[in-house]
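> need coordinates for the following:
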Amino acid sequence: MPQTPTFWQIATDRSVTMRALRIALIVGTVIALINHGDRMMLGGMDAIAWLKCALTFLVPYSVSTYSSVMAVRDRLQSLEDA
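Presented below is the predicted three-dimensional model:
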């Protein structure tokens, strides 16, 4: 019986990371514009605001990665049970 991949192995798989990056770019941009768009347009962004804006992209990346890992694990488990 093959060994089930670890969370980290699945999370760093190219298909998982590429999907998470695409989602993070789309959702992160929307969230960043909602939270910081007015300051961006007015030129009122300081270093802390830009850092917070950049960190905004980590939330959808993390959620997407976690969701993908759980889906892959569930799929592998159902294949093992069959």
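
> going forward, measure contacts between C-alpha atoms and count neighbours the same way
Noted.

> tell me which residues touch Asp13, please.
Neighbour list for Asp13: empty [criterion: Cα atoms under 8 Å, 6 or more residues apart in numbering].

> and this one, so I can compare the two:
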Amino acid sequence: MSEVLRLALAPAIVRNALRVALVVGTILNLINQGAPLISGEAVSWFHVFLNYLVPYCVSSYSAASHEQARRRAH
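This next block holds a predicted model:
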């Protein structure tokens, strides 16, 4: 397993990435699916999932990369 992936699975990074995904994913879903949500129309559950997955991946990768660079500097 690569070092970045191992770091991304660290409990502190996972917790933080989940918080980021919850906030950003909710905002993205309101922007991207707001009209269907308000009108009661069908929602694309695949896109709902992606709206949470993408911020999670970006946040965890960013934190893991930062931690890896910090460790190499010391």
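
> what's the TM between chain one and chain two?
The TM-score (TM-score structural alignment, normalised by the length of structure 2) is 0.91; 73 aligned residues with a Cα RMSD of 1.3 Å.

> centre-most residue in structure 1?
In structure 1, the C-alpha nearest the mean C-alpha coordinate belongs to Tyr61, at 1.0 Å (Cα atoms, centre = their mean).

> so what corresponds to Arg19 of structure 2 in structure 1?
In structure 1, the residue paired with Arg19 of structure 2 is Arg22, using TM-score structural alignment.

> packing partners of the helix or strand hosting that match?
Assigned by DSSP states H and E, Arg22 of structure 1 belongs to helix 14-42. Applying 3 or more Cα pairs under 8 Å, 6 or more residues apart in numbering; DSSP states H and E, one finds that helix 14-42 of structure 1 contacts helix 47-56, helix 58-81.

> dump those helices to CSV, plus distance to Met18 of structure 1.
Below are the helices and strands packed on helix 14-42 of structure 1 laid out as CSV (distance: least, Cα to Cα, whole Å):
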stretch, distance to Met18 of structure 1
helix 47-56, 18
helix 58-81, 10
